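Chemist: coords below, sequence missing:
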């Protein structure tokens, strides 16, 4: 039987990293050695048992350096891969875990290909004793090739667990089970015998979205103001003065800014048309648009964490500055 074709794009990260020895599982970045996609695949040749793997060289960089230019490149690369390989079953993207959830959600809002896209990383470098890189890669390829993965938006695979890009977040610095979907849990599992799903996300996701970044050169500036006791609004004021078109307030749970930040942001909405979206620093749960937020002109992030709310607000501002329309988008995606 013919194996499904799965493309593997490398962007770097721990899954591509080589430390100085098998016990170098923390400071391996100092070795400054990252493999490209074809080199990672060659290091774990067992992945060929599951698919006809097509490695795609791109860049090997730490994930905190990944932003709009890389995301746009990935969207265009995936367009090209599907056009050139009509029978492509799926796409896997190797990525560092530090910002993996942001890339996954951004692509789930902007990718225009219908094949499954799975973003995968690892907590231990490819050179480490008992690395999770090889198994995560194999399971990501299996998940991308699985027909059941279609129509679920971009997926995230680590530690045998399959998550929705919108819901997943990194919760631990070093533990292998770091990626969790705190409100709703996993979509399914990559078990030894099969890829199995138990639920589907209902929020709209790629490729059926209204966002198209392929002709954009940049995103509008959107910053995050993190709530803490005693904040006097200095950071919020600096972001507004720097030209932010939008601000996400990572507020106290269940979702409100401290008075110092709230005063600055309320004035920014009224006087400069800045769009402020209220999220929470709690890590899970939705915010609500009560009387106080309505009076200040703030919108709500629903249950998106601050870093993901920032991405959706940035994309929304490429389409409109109408608060009602942006509110609709936060209830749609």
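Modeler: Thanks, I have the structure now. Since the structure is predicted, the reported quantities are computational estimates derived from the model, not experimental observations.

Chemist: only C-alpha atoms for contact and neighbour calcs from this point on.
Modeler: Noted.

Chemist: contacting residues for residue 250?
Modeler: Contacts for residue 250 (CA atoms under 8 Å, 6 or more residues apart in numbering) come out as 224, 225, 226, 227, 257, 278, 279, 280, 281, 306.

Chemist: State whether it is indeed within a strand.
Modeler: Yes. Assigned with DSSP: H, G, I helix; E, B strand; the rest coil, residue 250 falls within a strand.

Chemist: In this structure residue 106 contacts residue 310, no?
Modeler: No. Residue 106 is beyond contact range of residue 310, at 10.1 Å (criterion: CA atoms under 8 Å).

Chemist: Would you agree residue 278 falls within a strand?
Modeler: Yes. With three-state DSSP as the criterion, residue 278 is assigned to a strand.

Chemist: on that earlier part again, closest to residue 117 out of the contacts of residue 250?
Modeler: residue 306 (23.3 Å; CA to CA).

Chemist: Most neighbours among the contacts of residue 250, which one?
Modeler: Ranked by neighbour count (other CA atoms under 10 Å), the contacts of residue 250 have residue 279 at the top, with 37 neighbours.

Chemist: who's in contact with it?
Modeler: Counted by CA under 8 Å, 6+ apart, residue 279 has contacts 248-251, 255-256, 286-287, 300-306, 309.

Chemist: One more pass at 6 Å, please.
Modeler: 249, 250, 251, 255, 301, 306 (CA atoms under 6 Å, 6 or more residues apart in numbering).

Chemist: Mind putting the residues you listed into JSON lines with distance to residue 110?
Modeler: As requested, the contacts of residue 279 are arranged in JSON lines below (distance: CA to CA, whole Å):
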{"residue": "249", "distance to residue 110": "24"}
{"residue": "250", "distance to residue 110": "24"}
{"residue": "251", "distance to residue 110": "27"}
{"residue": "255", "distance to residue 110": "27"}
{"residue": "301", "distance to residue 110": "19"}
{"residue": "306", "distance to residue 110": "19"}
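
Chemist: how about the strands in the stretch 51-200 of the chain?
Modeler: 52-56, 88-94, 117-120, 155-158, 161-164, 169-170, 179-180, 188-190, 195-197 (DSSP state E, counting those that start in this stretch).

Chemist: do you know which of those strands lies nearest residue 72?
Modeler: strand 88-94 (13.7 Å).

Chemist: Which residues does the closest one contact?
Modeler: Taking CA under 6 Å, 6+ apart as the rule, strand 88-94 contacts 4-11, 115-121, 144-145.

Chemist: In helices only, show me the residues you listed.
Modeler: Counted as lying in helices by DSSP state H, out of the contacts of strand 88-94, are 144, 145.

Chemist: Type out the PyMOL command that picks the buried ones from the contacts of strand 88-94.
Modeler: In PyMOL, a selection of the buried entries from the contacts of strand 88-94 looks like this (16 or more other CA atoms under 10 Å):
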select buried, resi 4+5+6+7+8+9+10+11+115+116+117+118+119+120+121+144+145
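
Chemist: what helices or strands is the lengthiest helix in the chain leaning on?
Modeler: Longest helix in the chain by number of residues (criterion: DSSP H): helix 68-84. Of the remaining helices and strands, none touches helix 68-84 by 3 or more CA pairs under 6 Å, 6 or more residues apart in numbering; DSSP states H and E.

Chemist: Included below, for side-by-side comparison, is a second structure:
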């Protein structure tokens, strides 16, 4: 479903979530968008925590909300279907359509208090970061997921959705941008990452930590705030226009080259040959490529590809350095490689670089790319 199709205010869900009480004008209204993932899948048995996708059953969001029952008292839940995607299948086109849906829904129904997105956990952090860079909303957008399907023992699906709804409904969350709520904690989209495959407490934000917690009674406790000032400050969306500009085209291709002992330039050369407009080098700590990759990265720069140096270290940072500048390579700061990729895609798109445009080194001012990345 494309956001452009949303014309009228969303009708409230008729379910036990609304409860028996009359809906008051001040009652928080939270739109819940289902995108699939583990949250929507059906385990074949009570301990089907690994290969549950083999069941082939994916529940739509309105069905799941009916099954889970009331989550947060006095909060009205409004199901908003998108489409069911495994988190290993979601990509830039889906991000653009999801962001457009949220933007258009907020415009058509300004009484909505906030949005919750149920999402597969594998790429949840990437979707959250993309949305945080392109959405300019006062309403909070909170992503959540599940490590275990809702019908299996020990599932975290209901608790995580309850927490996300509570965060989205909290008055203090207004203006906080895009957040991730998992395991009783909530995080800034910029910082959060999935750090474990199957553990329930799978999401972390090293070294900064969570923004706050969700208590057992669904109370929301903020301990840190995110920066949302106007202008070129951290966490300020600066790519909202991309949603309109990219409606008829694809975002530029940006790839990630992982460094390791003995790595050569084969992957980098392949990315350039495949049409990459940008490459993020996930280098060895403290943020240097393997020696065998150096020539290929320089050749990529000479071919007009924007190269950003990152580090594969989970708490690493890559500051501006002379050796990078000498080779025409941009320093990635403390963003992870996967989030640098998304930021670079949007930066290149804002410069008018498309997926299919011919390479023109003059199109991209690397000093501007450097400045933007270090401000995000």
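Modeler: Thanks, I have it. Fair warning: this is a prediction, and the values are worked out from it, not measured in the lab.

Chemist: Kindly provide the TM-score of these chains.
Modeler: Superposed pair, TM-score by TM-score structural alignment, normalised by the length of structure 1: 0.96. Supporting alignment: 331 aligned residues with a CA RMSD of 1.4 Å.

Chemist: just so I have it, where are all the helices in the stretch 201-350 of structure 2?
Modeler: Along the stretch 201-350 of structure 2, counting by DSSP state H, counting those that start in this stretch, helices occupy 242-245, 266-273, 294-302, 322-326, 337-350.

Chemist: tell me the most buried of these?
Modeler: helix 337-350 (a mean of 23; mean count of other CA atoms under 10 Å).

Chemist: that older thread, and the strands of the stretch 51-200 of structure 1: which comes nearest residue 331 of structure 1?
Modeler: Taking CA to CA, strand 161-164 is the member of the strands of the stretch 51-200 of structure 1 nearest to residue 331 of structure 1, at 16.6 Å.

Chemist: In structure 2, what range does the closest one match?
Modeler: Counting by TM-score structural alignment, strand 161-164 of structure 1 falls onto residues 185-188 of structure 2.

Chemist: By how much does the matching stretch deviate from structure 1 on average?
Modeler: On superposition with structure 1, the mean distance recorded for stretch 185-188 of structure 2 (mean CA distance after the TM-score superposition for structure 1) is 0.4 Å.

Chemist: Tell me which residues touch residue 181 of structure 2, please.
Modeler: Per CA under 6 Å, 6+ apart, neighbours of residue 181 of structure 2: 144, 164.

Chemist: for the one 4 residues further on, same thing?
Modeler: Contacts for residue 185 of structure 2 (CA under 6 Å, 6+ apart) come out as 212, 213, 214.

Chemist: let's see it at 8 Å
Modeler: 210, 211, 212, 213, 214.

Chemist: Which one of those is nearest to residue 99 of structure 2?
Modeler: The closest of the contacts of residue 185 of structure 2, once distances to residue 99 of structure 2 are taken by CA to CA, is residue 211, at 23.1 Å.

Chemist: Quick one: residues contacting the residue in structure 1 that that closest one lines up against.
Modeler: Using TM-score structural alignment as the criterion, residue 211 of structure 2 maps onto residue 187 of structure 1. Each residue near residue 187 of structure 1 by CA under 8 Å, 6+ apart is listed here: 161, 162, 163, 164, 197, 198, 199, 200, 201.

Chemist: Just give me the neighbour total for the second one.
Modeler: Yep, that's residue 162 of structure 1 we're talking about. 29.

Chemist: next one: the fifth one
Modeler: For residue 197 of structure 1, the tally of surrounding residues (other CA under 10 Å) stands at 14.

Chemist: so it sits right up against residue 189, yeah?
Modeler: Yes. With contact defined as CA under 8 Å, residue 197 of structure 1 counts as touching residue 189 (6.6 Å).

Chemist: Overlap in contacts, these two.
Modeler: With CA under 8 Å, 6+ apart applied, the contact sets of residue 197 of structure 1 and residue 189 do not overlap.

Chemist: re the thing from before, I'd like the contacts of residue 185 of structure 2 laid out as CSV, including distance to residue 241 of structure 2.
Modeler: Output for these, formatted as CSV (distance: CA to CA, whole Å):
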residue, distance to residue 241 of structure 2
210, 30
211, 28
212, 31
213, 33
214, 34
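
Chemist: Let me know the closest of these to residue 245 of structure 2.
Modeler: Proximity of those to residue 245 of structure 2 was ranked by CA to CA; the top entry is residue 211 with 32.8 Å.

Chemist: And that closest one, how close does it get to residue 116 of structure 2?
Modeler: Distance, residue 211 of structure 2 to residue 116 of structure 2, by CA to CA, to the nearest Å: 17 Å.

Chemist: One more: residue 325 of structure 2?
Modeler: 41 Å.

Chemist: Tell me which residue of structure 1 matches up with residue 136 of structure 2.
Modeler: By TM-score structural alignment, residue 136 of structure 2 lines up with residue 112.

Chemist: which residues touch its match?
Modeler: 75, 79, 206, 207, 208.

Chemist: Now rank those residues by neighbours and give me the top one.
Modeler: Counting neighbours by other CA under 10 Å, residue 206 comes out on top of these with 25 neighbours.

Chemist: What's the match for residue 54 of structure 1 in structure 2?
Modeler: The pairwise alignment with structure 2 assigns residue 54 of structure 1 to residue 78, based on TM-score structural alignment.

Chemist: Residue 61 is in contact with that match, correct?
Modeler: No. With contact defined as CA under 8 Å, residue 78 of structure 2 does not count as touching residue 61 (10.0 Å).

Chemist: Now do the shared contacts for those two.
Modeler: Residues touching both residue 78 of structure 2 and residue 61 by CA under 8 Å, 6+ apart: residue 32.

Chemist: quick revisit: and among the strands of the stretch 51-200 of structure 1, the most buried is which?
Modeler: strand 117-120 (a mean of 31).

Chemist: And that one, what does it pack against?
Modeler: Packing partners of strand 117-120 of structure 1 (3 or more CA pairs under 8 Å, 6 or more residues apart in numbering; DSSP states H and E): strand 88-94, helix 100-110, helix 133-145, strand 155-158.

Chemist: can you tell which of those is closest to residue 213 of structure 1?
Modeler: helix 100-110 (6.8 Å).

Chemist: Please find the angle between the direction vectors of that closest one and helix 306-317.
Modeler: Angle of helix 100-110 of structure 1 versus helix 306-317, following axes from the mean of the first three to the mean of the last three CA atoms, to 10 degrees, is 30 degrees.

Chemist: Off-centre distance for helix 100-110 of structure 1?
Modeler: 4 Å (CA atoms, centre = their mean, to the nearest Å).

Chemist: By how much does it deviate from structure 2 on average?
Modeler: Its aligned residues in structure 2 lie a mean 0.3 Å from helix 100-110 of structure 1 after superposition (mean CA distance after the TM-score superposition for structure 1).

Chemist: now that helix against strand 88-94, angle please.
Modeler: Going by the same axes, to 10 degrees, helix 100-110 of structure 1 makes 140 degrees with strand 88-94.
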